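[1] Requesting a structural model of the entry that follows:
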Amino acid sequence: MDVGIIILVAVTLLFVILGIVLKCGKGSFLIAGYNMASEEEKAKYDEKALCNFMGNLMLVISAIIIFMGICLVLELESLKPIATCLIPIVTIGAIIYTNTGNRFKK
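    Sure, this is the predicted structure:
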């Protein structure tokens, strides 16, 4: 088995586990920015909704990583650029979504 595939599986499993933990409303300490906020700043945000969104994001990124792995294993050269571009696109979209509209404020 190729070392790259083993690393890909390990990263995917890590992202899936973290996604599930966040979806359950736990693990808010893993969210950058939120974990460094003061208690009065944290009180302004809906922690459950923020964790749920970040869990969904982690699971979507896990699915993209699985797609990348399938492209590598099946040697689908034409799909590799699409798979590679999806993670930054989803991440930038998530950043824009979270920072507009005060979606997670109480």
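
[2] hey, let's count contacts and neighbours off CA atoms from now on
    Fine.

[3] number of nearby residues for S28?
    For S28, the neighbour count with other Cα atoms under 10 Å is 17.

[4] Please report how far the spatially closest residue to it that is not a sequence neighbour lies from I89.
    Distance criterion Cα to Cα, 6 or more residues apart in numbering; nearest residue to S28, sequence neighbours excluded, is C51 at 6.1 Å. According to Cα to Cα, to the nearest Å, C51 and I89 sit 20 Å apart.

[5] Compare these two (neighbour count), which wins?
    Neighbours per residue (other Cα under 10 Å) separate C51 from I89, with C51 holding more: 25 against 11.

[6] List the contacts of the more buried one.
    The neighbours of C51, taking Cα atoms under 8 Å, 6 or more residues apart in numbering as the test, are 22-28.

[7] for comparison, sequence B:
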Amino acid sequence: MDAPVPIPVAMMAGFMILGAILSMGKCSFLIAGYSMMNRGQKKQYDEQALCRFMGKIMYCLAFAMLLWLSSIILQNSVLLSASLYFLVGSIAFAVIYAGAGSRFKK
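    Next comes the predicted model:
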């Protein structure tokens, strides 16, 4: 194996842990942008729904890391490309979905 395996394993574990914590509606201070708002602005948003959404995104990113790990083990460049597309696509979807409109406002 040419590439280091512990990097995607550690990233996948981190995303899984963050996904589990955020899916429970906890640790909203980890969400960039939301943590920078003042209390008045935070009251306008549904914190539980935002945390659950970000938890699901963390699970998607963990899946992308699993594809990356599979590409390293199997030495398959197609899986690496798929994992990178899925990673970038998930992040782009999250930014557009959460930022556009008033989806998480009360």
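
[8] Of the contacts of C51 of the first structure, grab the buried ones for ChimeraX.
    Applying 16 or more other Cα atoms under 10 Å to the contacts of C51 of the first structure, the buried members can be selected in ChimeraX as follows:
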select :22,23,25,26,27,28
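
[9] Helix or strand for the equivalent of Y97 of the first structure over in the second structure, just tell me which one.
    In the second structure, Y97 of the first structure lines up with Y97, judged by TM-score structural alignment. Using DSSP states H and E, Y97 of the second structure maps to helix 77-99.

[10] mean distance, that helix to its aligned residues in the first structure?
    Comparison of helix 77-99 of the second structure with the first structure after fitting gives an average deviation of 1.3 Å (mean Cα distance after the TM-score superposition for the first structure).

[11] What residues of that helix count as buried?
    79-80, 83-84, 86-87, 90-91, 94.

[12] Could you pull up the residues touching the spatially most central residue of the first structure?
    The geometric centre of the first structure, computed from its C-alpha atoms, lies nearest to M58 (Cα atoms, centre = their mean), at 2.4 Å. When contacts are counted by Cα under 8 Å, 6+ apart, M58 of the first structure touches 15-16, 18-19.

[13] same thing but 7 Å
    Neighbouring residues of M58 of the first structure by Cα atoms under 7 Å, 6 or more residues apart in numbering: 15-16, 19.

[14] Which members of these are positioned in helices?
    Applying DSSP state H to the contacts of M58 of the first structure, the entries found in helices are 15-16, 19.

[15] Now tabulate these in TSV and tack on distance to S62 of the first structure and neighbour count.
    As requested, these are arranged in TSV below (distance: Cα to Cα, whole Å; neighbours: other Cα atoms under 10 Å):
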residue	distance to S62 of the first structure	neighbour count
F15	6	21
V16	6	20
G19	9	25
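
[16] For I7 of the first structure, state which of these is nearest.
    Within those, distances to I7 of the first structure taken as Cα to Cα reach their minimum at F15, with 12.2 Å.

[17] thinking that closest one is in contact with S62, fair?
    Yes. The pair F15 of the first structure / S62 is scored as a contact, 5.8 Å apart, by Cα atoms under 7 Å.

[18] The closest residue to the match of Y97 of the first structure other than its chain neighbours: how many residues sit nearby?
    Excluding its sequence neighbours, the residue lying closest to Y97 of the second structure (Cα to Cα, 6+ apart) is R103, at 8.0 Å. Using other Cα under 10 Å, R103 of the second structure is surrounded by 13 other residues.
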